[in-house]
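Asker: Fold the following.
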Amino acid sequence: MTVNDPQRSRPTEPLWRAGQVFRLATLVYAVGYQAHAVSEYIRPTLSWVIVALMAVWSGVAAIVLSRDGAARRWWVVADVAVVVGAMAATRLVADQDWYSAHQSLPTTLWATNAVISAAILSGPLVGVLAGLGIAIVAVAVRGTVDVDLAGDATAPVLMSVGLAVGLAANTARRAQGQLERAARLAAATEERERLGREVHDGVLQVLAYVRRRGAEIGGPTLELSTLAGEQEVALRELISEQALPVAGGDVDVDLRTLLRSQAGTAVSVSTPGGAVTMPRDRAEELAAVVRTALSNVALHAGANAKAYVLLEDLGVDVIVSVRDDGVGMAADRLAAAEAEGRMGVSRSILGRVAALGGDATLDTAVGEGVEWEIRVGKRAPGKG
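Answerer: From the prediction side, this is the model:
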C-alpha cells in the first residue's frame, strides 16, 4: 500500500485538517514577528514580499493538503522546499549580525508545518528526518552552531514534532485497520449464524435423518446413508469456516471451531469451555490430522463405529485424542503397512504431526478400536 493509497490516508484525515489550522495560526505568528523585526532588516521591502509569498503558500497548501488526493506527496515535497527557500532568503533581507543571532525570516514555528506534513504522510522516521534537515538549514543560514539547547532548541523541537506527529499518524492507521478487521469479522460471524440457523432448520436435519435411516435399513441404502453423512459433515464445516477471519497464518484462531466442524452423527467432539487459540496455519494443519484420522475410522472401523474427538488445553501444548469403538487392528499393522509401501497414515498423520514439532501415539488392538493421542505446541518451536 503506497502513501497515496486512499485507504492509507483516510484515517489520518483529521490530522491533515488539524495541521492546516496550525499552519494558519503559525502564519499569524510569522506576520507578527515580521512586523516586529522589519525595522532591523537591510531590505525591509523584500522581507514583506517574502512574507506575502509565505501567506499565499500557506493558504494554497492549507486547501490542497486538507483534501485527500494522490498528489498530496508532491505538495509535501513542495512544502519542505518552500520552507527551505524562505529560510535561506533570510540572508537577503538581513545582515550577518542579525541572522547569526536570530531565528530565520519565516520563524521556526512556521517552518514546523513542513515537518508535520512529512510526518503525517510517511510516519515518524520521515518526520524526524524532515525535522533534522530543516534544523540543519537553520544552522547553515545562521552560519553558527549553538550547542546550548537552552538557548537554541530548534533541532530537538523540530525532530520531536516529527516523531510525535508521525507516531500519531501510524497509530491512526493501525486503529483504522483493526476497526475494519473487526467489522469484517462481525459481519462474517453474523452471516455464519444466519446461515447456520437456516441450514440447521432444513438441510442438516434431512441429511441426518437420511443417514440414520439408511444405516438402519441397510442393504443398498447404506451407500446413500454414507453419502448423506459426508454431505452433512461438509455443510457443518462450511458453516464453521464462516466464523474464521480471512487472515494470514500468524493470526490466531480458535482450534475448537475447526474441530467442531468435523462433528456429525457418527463423530462426537468435546472441547474446553474457553477458546483454544493457535496460529491459523498450525490450527488448520492439526485439524487436517484429525480429519485424516476420522476418515480412517469411516473406512476401516466398521459400518456402525462411532468416533470421539477430545481436545485438551494444557497452556503451552494441546492434546487431541481421536478414539473409535470399531474393529481395531493389530498393534503392528501400521508398521507392516509402511513396509508394504502404503504410506497414507504415516504421511498424513505422523508426518504432519512431526512437521508441527509434536508427537502422535497410536493405541489399538483387534476388537478394541483405535485411539490416536496427538500432542503439539500451540506455537512453533522457538517462537514461544
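Asker: use CA for all of it now, contacts and neighbours both
Answerer: Noted.
Asker: outside of the helix or strand hosting Leu53, which residues touch it?
Answerer: Element membership of Leu53 [criterion: DSSP states H and E] is helix 44-65. For helix 44-65, the external contacting residues (C-alpha atoms under 8 Å, 6 or more residues apart in numbering) are 16-17, 20-21, 23-24, 27, 30-31, 34, 38, 41, 72, 75, 79, 86, 89, 93, 105-106.
Asker: Sequence B follows; please return its structure for comparison with A:
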Amino acid sequence: MGGTARGRHDADPDAPLWRASQVFRLVTLAYAVSSHISTVPHYTRPGLGWFFIALLAAWSVLSAVLLSRGTQRWKVVALDQIVAIALMGATRLVADHDWYSNHQTMPTTLWVANAVLSAAVLGGPVAGTCSALVMATVSAVVRDQINLDLWRDATAPVLVAVGVAMGFATVTARHAHRQLAQAVRMAAAAEERDRLARQVHDGVLQVLALVQRRGNELGGPAAELARLAGEQEAALRMLISEQGTRVDRGEEQVDLRALLRARAGTNVTVAAPADPVLLERGRATELAAAAATALDNTALHAGPGAKAYVLLEDLGDEVILSIRDDGSGIPDGRLAEAEAQGRMGVSKSIVGRAEWLGGVAVLDSAPGEGTEWEIRVPREAPRA
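Answerer: Sure thing, here's the model as predicted:
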C-alpha cells in the first residue's frame, strides 16, 4: 500500500509546489502571530482579535495538511479565498478607523499571499492574478484606501507578482513532468523492443528460416507451410528494423512512416525517408487510409503473386505517396463502370480523400502493366 500511495503522489507534478507553498504558509503564520502580539495593544477589542488569530492559526494548519495530501484541493483553495477575505474584513471589528486605515490588515499581507499562492498552483497564472487582484481590492476597501494613495501601496504589486510567478512555475512544472513521463515511456518502449529483438533474432527467426528452407525442399503440402513461415519471418524482421521509427504517443502529430510500415509484408514493400515525416494526426490517418485502400485493391484485383511497392517522399511543404504494383493493371473504363454501378471505393477512398486533404490523386494503369497511384497533398491543411 505504501508503494502504491507513493507512486500516486510522485505522479502529481504539482506536489512539490504544494509542499513548498504550505511551508511558506506555516512561516507566514508565525509572522502573523508575532505581528499580532505587537499590534494587539492598539486594538479596541483585543479579545476578539485573539479569537480571529486563533482561527487564522487553525485554518493555516488544517489547510496546509489538506493541500499537502491532495484532498479535494479545489474546495480547500476556494475556502482559502473566503477565509482570507473574511479575516481582512474582521480588522474593522477589532480596531478603529485611525488604526486600520494606516496599517495593514490583521492577517498581514504576507499571510494573505497564501490564498494567492494556492490559486496560482491550482489554476495557473490567470487564477493567481485574479486572486491577487481580489485580495488587493479587499485590502484597500477594508482600510478605506480607495484614493490616490492606493498607487503608493505595495500590496497589489506584491500579490500580483506572487500570483503570476507561482502560476508560471506551475505551468512549467506540469510541462516538465509531461516531458519526463514521455521520456520514461520512450525509454521503456525502446528497452522492451531491444529485448524482444534479441529473443526473436536468437530463436524465432532461425526456426522460421529453417522451416521455410525444409518446406521448400520437401515440396507438396510442406510448401504452403514454407510460404507462411517466410511471411512471418519477413514481418518479424520488419518489426526489428523499425526500432528507430517515431512512436505514436497520442500527440497531435503522427509519424506517417509508422502508419505505412504497418502494412509492410511479404508482398508489400515500404520505402520512406530516414527522418520522421510528421503530419497532423487527422491528415496522417486519412493519407494512410488512402494507401491502405490502394493496397487492398492490389490484393483483390492485381492477380496472384502481385507485389506492391509504397514510396513516401517528404518535400517539406508537400508529401508525395506512391503506391505501385506489378499486377494485371486496370482496363480502360473499368473505374467509370464501377462508379456507375455504385461501387465508389476508388473515387471516395483514394481520390476523395486526396481532394479533402487539399491534394490530388493520379492513377496510371494499363492492362498487363500494373497500377500506380501518386497522391500529392500539402503538409498542412489549406486555409479556408
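Asker: Please pick the buried ones from the contacts of helix 44-65 of structure 1.
Answerer: Among these, those classed as buried by 16 or more other C-alpha atoms under 10 Å are 16-17, 20, 23-24, 27, 30-31, 34, 38, 41, 72, 75, 79, 86, 89, 93, 105-106.
Asker: Nearest residue to the alignment partner in structure 2 of Thr26 of structure 1 in space, please, no chain neighbours.
Answerer: Using TM-score structural alignment as the criterion, Thr26 of structure 1 maps onto Thr28 of structure 2. Of all residues not flanking Thr28 of structure 2 in the chain, Trp111 sits nearest, at 5.1 Å (C-alpha to C-alpha, 6 or more residues apart in numbering).
Asker: That neighbour pairs with which position in structure 1?
Answerer: Under the alignment (TM-score structural alignment), Trp111 of structure 2 pairs with Trp110 in structure 1.
Asker: Arg379 of structure 1 and Gln20 of structure 1: what is the separation?
Answerer: Going from Arg379 of structure 1 to Gln20 of structure 1 by C-alpha to C-alpha, to the nearest Å gives 47 Å.
Asker: for the stretch 151-300 of structure 1, what spans make up the strands?
Answerer: 252-254, 267-270, 277-279 (DSSP state E, counting those that start in this stretch).
Asker: List the superposition-based mean deviation of the longest one with respect to structure 2.
Answerer: Superposed on structure 2, strand 267-270 of structure 1 shows a mean distance to its aligned partners of 2.2 Å (mean C-alpha distance after the TM-score superposition for structure 1).
Asker: so that strand aligns onto which residues of structure 2?
Answerer: Mapped onto structure 2 using TM-score structural alignment, strand 267-270 of structure 1 spans residues 268-271.
Asker: can you pull the buried residues of the matching stretch?
Answerer: Quick answer for stretch 268-271 of structure 2 (16+ other C-alpha under 10 Å): 268-270.
Asker: for stretch 344-351 of structure 1, same thing?
Answerer: Result for stretch 344-351 of structure 1 [16+ other C-alpha under 10 Å]: buried residues 345, 348-351.
Asker: Then stretch 297-317 of structure 2?
Answerer: Using 16+ other C-alpha under 10 Å as the test for burial, stretch 297-317 of structure 2 gives 298-299, 302, 306-312, 314.
Asker: Of those residues, which is the nearest to Val121 of structure 2?
Answerer: Within the buried residues of stretch 297-317 of structure 2, the smallest distance to Val121 of structure 2 is 42.7 Å, found for Asp314 (C-alpha to C-alpha).
Asker: Next one: that closest one from Asp255 of structure 2, what distance?
Answerer: In this view, Asp314 of structure 2 and Asp255 of structure 2 are 12 Å apart by C-alpha to C-alpha.
Asker: Between the two, which contacts overlap?
Answerer: Here Asp314 of structure 2 and Asp255 share the contacting residues Val277, scored by C-alpha under 8 Å, 6+ apart.
Asker: So which residues of the stretch 151-300 of structure 1 form helices?
Answerer: Using DSSP state H, counting those that start in this stretch, the helices of the stretch 151-300 of structure 1 run over residues 154-199, 205-217, 221-241, 255-260, 280-300.
Asker: On the three-state scheme, Gly328 of structure 1 is what?
Answerer: Classification of Gly328 of structure 1 using DSSP: H, G, I helix; E, B strand; the rest coil returns coil.
Asker: Count the residues that sit near it.
Answerer: By the other C-alpha atoms under 10 Å criterion, the neighbourhood of Gly328 of structure 1 contains 20 residues.
Asker: Thought Asp363 was touching it, still the case?
Answerer: No - assessed by C-alpha atoms under 8 Å, Gly328 of structure 1 is found out of contact with Asp363, at 9.4 Å.
Asker: so what sits against both of those two?
Answerer: Val370.
Asker: quick one: contacts for Ala161 of structure 2?
Answerer: Residues counted as contacts of Ala161 of structure 2 (C-alpha under 8 Å, 6+ apart) are Thr129.
Asker: can you check the one 3 residues further on too?
Answerer: In this structure, Val164 of structure 2 makes contact with 120, 124-126, 128-129, judged by C-alpha under 8 Å, 6+ apart.
Asker: And for Asn170 of structure 1?
Answerer: 123-124.
Asker: and if we set it to 7 Å?
Answerer: Neighbour list for Asn170 of structure 1: Gly123 [criterion: C-alpha atoms under 7 Å, 6 or more residues apart in numbering].
Asker: if I look at the aligned partner of it in structure 2, how far off is Arg178 of structure 2?
Answerer: Counting by TM-score structural alignment, Asn170 of structure 1 lines up with Val171 in structure 2. Applying C-alpha to C-alpha, the value for Val171 of structure 2 to Arg178 of structure 2 is 11 Å.
Asker: And the spatially most central residue of structure 2, how far from Glu280 of structure 2?
Answerer: In structure 2, the centroid-proximal residue (C-alpha atoms, centre = their mean) is Glu251; its distance is 6.1 Å. Distance, Glu251 of structure 2 to Glu280 of structure 2, using C-alpha to C-alpha: 9 Å.
Asker: Good, wrapping up.
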